[in-house]
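Enquirer: Below are the sequence and a predicted model; questions follow.
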Amino acid sequence: MAEPLHIVCPHCQTINRVQAGDLVRAPGCGQCRQPLFTGHPVALDSEAAFDRQVGRSQIPVLVDFWAPWCGPCRMMAPAYEKAAAELEPQVRVAKVDTEAAPALGTRCNVRSIPTLALFVGGREVARQPGALTSPAQIAQWVRAHLPR
């Protein structure tokens, strides 16, 4: 039997152990009992939440660095929301508001928004500056950069 994956709860940040085959069965958090995947992007509003999701999850984490005043960010938001439903539970989909958490944008060297960054095993493996405007485009970009 394969080792269980560590999946960080988007609600309480507890690390859960889940068998890979159980991801499609809508697993819940052992601590707060909320679903581990909601089909919506997870707001990472602090460095601690970002570090926990990116550093401790054993599934890839896609992060949209955005800001509420950014027109292209708002234009991409509906497609990103739909892409989350398509990519989860194989990929955790998250958002970082660079106005609310400017240190994260600086730390991740985000120079323009929106910027998508894909993290695998806690390390950034791909980056896409600028808006992708369809869920299929976002999902295709992510899948092209996932490890084989």
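Expert: The structure has been received and is ready for your questions.
Enquirer: Please make it C-alpha for all contacts and neighbour counts, starting now.
Expert: OK.
Enquirer: Would you mark the buried spots in stretch 50-60?
Expert: Within stretch 50-60, the residues that count as buried by 16 or more other Cα atoms under 10 Å are 50, 52-60.
Enquirer: Could you list which of those residues belong to helices?
Expert: 50, 52-56 (DSSP state H).
Enquirer: need the residues you listed in TSV with distance to Val42, can you?
Expert: Output for these, formatted as TSV (distance: Cα to Cα, whole Å):
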residue	distance to Val42
Phe50	10
Arg52	12
Gln53	10
Val54	12
Gly55	15
Arg56	15
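Enquirer: for comparison:
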Amino acid sequence: MAHETLTCLDCGQLNKIPSERLKAGPKCGTCGAKLMPAKAVQIDLKTLEKAAKRDTVPLVVDFWAPWCGPCRMMAPEFTKAAGDLSGRARLVKLNTQDHQAAGAKYGIRGIPTMIQFRKGREVRRQSGAMQASAIVGWAQA
């Protein structure tokens, strides 16, 4: 039986989940938080670093800031895409104003920028605001 490794986005605990249970609403064994939420979740840099390194399910990160107009325009589209991709990928948001070290660590030159991580590697990157359907297509490519 194949398993996936997921970092809890609330408490940071690593969880092993049978692959066929990803769409069944798995919860963290430590804190009970949903591991595959159907909405985009705000995370901090420490959680991102751990999840990007350890998770086996695709992790799509929206690097954004509250003062960024295109970021605010894309926010509801990113949330909609999170629902469409539920059970197949996790979509998270990292506020680059609150976590300024993230920009340097991940080479963010402009926002919004999305980066997809899988099994410890960056697999793709896209800058600029996108609609939900384009985000879903990009994440699945």
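Expert: On my side now, so go ahead. Everything numeric in this text was worked out from a predicted model, so none of it was measured.
Enquirer: How alike are these chains, TM-score-wise?
Expert: The TM-score (TM-score structural alignment, normalised by the length of the second structure) is 0.95; 141 aligned residues with a Cα RMSD of 1.0 Å.
Enquirer: Show me the strands in the second structure, by range?
Expert: With DSSP state E as the definition, the second structure shows strands at residue ranges 3-7, 14-18, 41-42, 59-64, 90-95, 113-118, 121-127.
Enquirer: For Ala101 of the second structure, which of those strands is the nearest?
Expert: With Cα to Cα, the closest approach to Ala101 of the second structure among the strands of the second structure belongs to strand 90-95: 10.7 Å.
Enquirer: can you tell me the mean distance of the closest one from the first structure after alignment?
Expert: Following superposition, strand 90-95 of the second structure is found to deviate from the first structure by 0.9 Å on average (mean Cα distance after the TM-score superposition for the first structure).
Enquirer: Which stretch of the first structure lines up against that strand?
Expert: Under TM-score structural alignment, strand 90-95 of the second structure corresponds to residues 92-97 of the first structure.
Enquirer: so what's the aligned partner of Val60 of the second structure in the first structure up against?
Expert: For Val60 of the second structure, the aligned residue in the first structure is Leu62 (criterion: TM-score structural alignment). Taking Cα atoms under 8 Å, 6 or more residues apart in numbering, we find Leu62 of the first structure in contact with 91-94, 116-119, 142.
Enquirer: let's see it at 10 Å
Expert: Residues in contact with Leu62 of the first structure (Cα atoms under 10 Å, 6 or more residues apart in numbering) are 41, 54, 84, 87, 91-95, 116-120, 124, 126-127, 138, 142.
Enquirer: Also His11 of the first structure?
Expert: His11 of the first structure sits next to 29, 31-37, 42-43, 49 when contact means Cα under 10 Å, 6+ apart.
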